[in-house]
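Q: Quick one, fold the following:
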Amino acid sequence: MTENISTYEEFEKLVSKLSPYDFEKLVTDIFESLDSIESVIGESKIKDRQVDLIATEKGKNIANKPVKWIIEIKKYKSLINIGVIDQFYSKATYLNIPNSKLLLITSSSLTKSAKVFAENREIEVWGLKELAEKITQEIAIRYFTQIVARQLREKTKLETKEDNLISSLGNIKPGKTDWSLYQQTVFDILEYLFCPPLEIPHYELADLDSRNRRDIIFGNDSEDTFWKSIREIYQGHYIVVDAKNYSKKLAKRPIVDITHYLKPYGCGMFGIIDCRMGSGGASDHAIKEQWIGNKKMIVVLSDEDLVEMLQLKKNGNNPVEIIKRKIAIFRMTL
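A: Predicted structure coming up:
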């Protein structure tokens, strides 16, 4: 422990109150404060893959060029398994960034097999101990202050969070004019409903020829029973979500569009479409075709479903029951 944090327990307590997004931000701030680091780039997209952080060291070390650290950041309560390490290594190998080293930063620890896997592939691992040794008092105070302020806000708003989201959803007019507002509201609702255990979602950029508009992507490394089953049965390592601010029921085309993202070697084979009025006959048929022919599972949620999920959350129940029910009905009626 350095003089910057009085006790390791205090730092551990600080991190425990941070969301996965805030934990990433904390790590970014720590790296930007290090004298040995020249530049830090957060959430870069390279070759269609997302990188949490790239930190370039000062000086020249590898092949007379600066070392670039490719950094994966995971805020988990459970142990990091070998699958997470393998995904990180595969992504870094695919990116093939010159003069780079790999660094995994986690609030948790690794399983024995994951540790061996990381060591064999020269992946450095930092836990909270290593971060605590590097955080400055200024950064620590800033985050403690943010947490206290957030707790005060949540204390006054907690009882109305679901009602506020339901009200926001109801105030959006269907159609092209408010499509962006609808997408952002769906983003906010699903983040509130599913994070944790899912990772904080990101907007995915359009592909190179801009044929596919960006979607909402949730990372799914969860050990929660439902989301683990989505990962194991439907290869849902990522949950792809598209939001359609239509005034009519969903047609066939959006089903076909979202399938472009659903690949076993990419995001996986599970997707969600949020559409104001829900699914129509043509989209229902397309969903069956995709499941039977390609093993791609697509769930359509209406505004009514989102409201029911928020009400479940408000009453202390699990909102994923709605998705679970829809999948069960779909498969039992085939």
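Q: use CA for all of it now, contacts and neighbours both
A: Noted.
Q: helix/strand/coil for D52?
A: Secondary structure for D52, judged by DSSP: H, G, I helix; E, B strand; the rest coil, is strand.
Q: wait, what's in contact with the residue lying closest to it once chain neighbours are set aside?
A: Of all residues not flanking D52 in the chain, E43 sits nearest, at 4.6 Å (C-alpha to C-alpha, 6 or more residues apart in numbering). By C-alpha atoms under 8 Å, 6 or more residues apart in numbering, E43 lies in contact with Q50, V51, D52, L53.
Q: Mind checking what secondary structure G175 has?
A: coil.
Q: And I239, by the same measure?
A: Taken by three-state DSSP, the conformation at I239 corresponds to strand.
Q: from memory it sits against G271, does it?
A: Yes. Using C-alpha atoms under 8 Å, I239 is in contact with G271, at 5.9 Å.
Q: need the longest helix for the chain.
A: If you go by DSSP state H, the chain has its longest helix at helix 137-157.
Q: Name the residues of stretch 189-199 that are buried.
A: Residues I189, L190, E191, Y192, L193, F194, P197, L198, E199 are the ones in stretch 189-199 that count as buried (16 or more other C-alpha atoms under 10 Å).
Q: on that earlier part again, tell me the helix or strand right after the longest helix of the chain.
A: helix 161-170 (DSSP states H and E).
Q: now the other sequence, so there's something to compare against:
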Amino acid sequence: MRITFELISGQQFERLCILLLQAEGFDTTEWDLPSHQDRGFDLLASPPASSELWAVECLRTENLSALRRAASDLNAAQRLSGTSGSMLITSAALSPKTKSELTHLNALSKIWDKNDLETIFNRHPRVRHAYTSLLTSIEEIDLLLPPRPSRTAKGRELKDRLSNLPTGKEHWKEYENLGVEILSWVFSPYLRTPRIQSWSEDELDRRDAIFPIKKGNDFWDNIHAHHRARMVVAEFKNSGDELNQVDVESLAQYLYPNAMRPFGLLCGRVAASKSARKARRRTWQASGGLIVLLFDDDLKELIDRKDRNEDPTEVIDIQLDEFFLELAP
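A: Below is the predicted model of the structure:
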């Protein structure tokens, strides 16, 4: 059974997770205690035939940055609460690499993602029937309501162009132009019209987009105040490979605190490698240059937040929280 969680609320997703946990033999008798509120987890549960007590967080999101923050918060909450384990349940479909990374970096006992939830649904027809009945009710209610406003044509267009754009050097200029267009649209009016600087480096064309920061947005005002940044430097890599150390160092050499441009956005098509993250840490420690790593899923999340009239800077803020929490000498 293929499932979707887009139509249900976060609270409904949490209650659905409780049903699935119970169906799998977990004891969740303490799930609704008020003392668990604002503690970094949703409920306490004991695994089947075990005396252990786990802190469990149920998160309906497709955003990887939000998942990383939740996993980090859950790890801290588990240690604070004194429970013997922790479990993250998410509506996102995770790759084996991402699932393993989240588990080991945050000492999680278990993760259920969308693929796991589909398998568990098929083992428990009563829960599956309850869920399909809920979806049917939502659809019937929607038929009685006025049509929901569709996402903006601009947002759909940008996401479609990004999805359809091939990787590779022959399309690098298209990707840079599209990246500048996405950042300009998403962060307008607080990132002003960018200045495009071009030069040749190692016989390869390279362009940076430099966005002056306009006052009036809490996030960009904080970047200006805390990091003395009057400008944001963006660079775009249209490679089909992960962002790597060389990509980070390429942008880092143009971040210059004395020119009030210590803040950079490095955009690539695929998530960053371990070497890229290490190079980003070295850049911060050596020169105070702060680099945010964005790939296709992050850019699409920025567009979605803009469409929903939500603050798109939350995507960057989550990543910065993660970076500084993990930073060590």
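Q: Next, the TM-score between them, please.
A: TM-score for the superposed chains, counting by TM-score structural alignment, normalised by the length of structure 2: 0.51, backed by 179 aligned residues with a C-alpha RMSD of 2.3 Å.
Q: Quickly find the element holding D208 of structure 2.
A: D208 of structure 2 is part of strand 204-212, with elements assigned from DSSP H and E.
Q: Superpose on structure 1 and give me the mean offset of that strand.
A: Once fitted to structure 1, strand 204-212 of structure 2 is off its aligned match by 2.5 Å on average (mean C-alpha distance after the TM-score superposition for structure 1).
Q: what's next to that strand, contact-wise?
A: Contacts for strand 204-212 of structure 2 (C-alpha under 8 Å, 6+ apart): 176, 180, 191-200, 230-236.
Q: Over to stretch 165-173 of structure 1?
A: Contacts for stretch 165-173 of structure 1 (C-alpha under 8 Å, 6+ apart): D178, L181, Y182, T185, V186, I189, D303, V307, L310.
Q: Can you find the partner of the last one in structure 2?
A: Residue mapping for L310 of structure 1 onto structure 2 gives I303, with TM-score structural alignment as the criterion.
Q: And its match, how far from P257 of structure 2?
A: Distance of I303 of structure 2 to P257 of structure 2, given as C-alpha to C-alpha, to the nearest Å: 29 Å.
Q: Between these two, which is the more surrounded one?
A: Shown here are I303 of structure 2 and P257; by other C-alpha atoms under 10 Å, I303 has more neighbours (25 against 17).
Q: Surely that one touches V186?
A: Yes. Using C-alpha under 8 Å, I303 of structure 2 makes contact with V186 at a distance of 6.2 Å.
Q: Mind listing the shared neighbours of those two?
A: What both I303 of structure 2 and V186 touch, as defined by C-alpha under 8 Å, 6+ apart, is the set P312.
Q: State the span of structure 1 onto which stretch 242-257 of structure 2 is aligned.
A: Against structure 1, stretch 242-257 of structure 2 falls on residues 249-264 (TM-score structural alignment).
Q: likewise stretch 276-293 of structure 2?
A: So stretch 276-293 of structure 2 sits over residues 283-300 in structure 1, by TM-score structural alignment.
Q: and that stretch, which residues are buried?
A: Buried positions in stretch 283-300 of structure 1, judged by neighbour count with 16+ other C-alpha under 10 Å: S283, D284, A286, I287, K288, Q290, K295, K296, M297, I298, V299, V300.
Q: From those, pick the one nearest L14 of structure 1.
A: V299 (37.3 Å; C-alpha to C-alpha).
Q: In three-state terms, label the closest one for me.
A: strand.
Q: which one is it nearest to, not counting chain neighbours?
A: Spatially, and ignoring its direct neighbours in sequence, V299 of structure 1 is nearest to I272 (4.8 Å; C-alpha to C-alpha, 6+ apart).
Q: what's near enough to touch the one you found?
A: Residues near I272 of structure 1 by C-alpha under 8 Å, 6+ apart: I239, V240, V241, D242, I298, V299, V300, L301.
Q: how about the first one, what's its match in structure 2?
A: Read it as I239 of structure 1. Using TM-score structural alignment, the equivalent of I239 of structure 1 in structure 2 is V232.
Q: Check the contacts of E43 of structure 1 against E130 of structure 1 and report the nearest one.
A: Distance to E130 of structure 1 across the contacts of E43 of structure 1 (C-alpha to C-alpha) is lowest for L53, with 16.8 Å.
Q: what helix or strand is the closest residue to the closest one other than its chain neighbours on?
A: Closest residue to L53 of structure 1 in three dimensions, ignoring its sequence neighbours and counting by C-alpha to C-alpha, 6+ apart: G42, at 4.5 Å. In this assignment (DSSP H and E), G42 of structure 1 forms part of strand 37-46.
Q: where's that strand relative to the chain centroid, distance-wise?
A: How far strand 37-46 of structure 1 lies from its chain's middle: 18 Å, per C-alpha atoms, centre = their mean, to the nearest Å.
Q: The counterpart of F187 of structure 1 in structure 2 - how many residues pack around it?
A: Counting by TM-score structural alignment, F187 of structure 1 lines up with V180 in structure 2. V180 of structure 2 has 22 neighbouring residues, counting by other C-alpha under 10 Å.
Q: any idea how far V180 of structure 2 lies from A234 of structure 2?
A: The value you get for V180 of structure 2 to A234 of structure 2, if C-alpha to C-alpha is used, is 8 Å.
Q: Next: T98 of structure 2.
A: 26 Å.
Q: re earlier: present the contacts of stretch 165-173 of structure 1 as CSV; the columns should include distance to V320 of structure 1 and secondary structure.
A: Below are the contacts of stretch 165-173 of structure 1 laid out as CSV (distance: C-alpha to C-alpha, whole Å; DSSP: H, G, I helix; E, B strand; the rest coil):
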residue, distance to V320 of structure 1, secondary structure
D178, 27, coil
L181, 24, helix
Y182, 21, helix
T185, 18, helix
V186, 15, helix
I189, 13, helix
D303, 15, helix
V307, 13, helix
L310, 10, helix
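Q: Drop anything exposed from the residues you listed.
A: Judged by 16+ other C-alpha under 10 Å, buried ones among the contacts of stretch 165-173 of structure 1: Y182, T185, V186, I189, D303, V307, L310.
Q: Could you dump those residues into JSON lines and include distance to F11 of structure 1?
A: As requested, those are exported to JSON lines (distance: C-alpha to C-alpha, whole Å):
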{"residue": "Y182", "distance to F11 of structure 1": "38"}
{"residue": "T185", "distance to F11 of structure 1": "33"}
{"residue": "V186", "distance to F11 of structure 1": "34"}
{"residue": "I189", "distance to F11 of structure 1": "30"}
{"residue": "D303", "distance to F11 of structure 1": "41"}
{"residue": "V307", "distance to F11 of structure 1": "38"}
{"residue": "L310", "distance to F11 of structure 1": "33"}
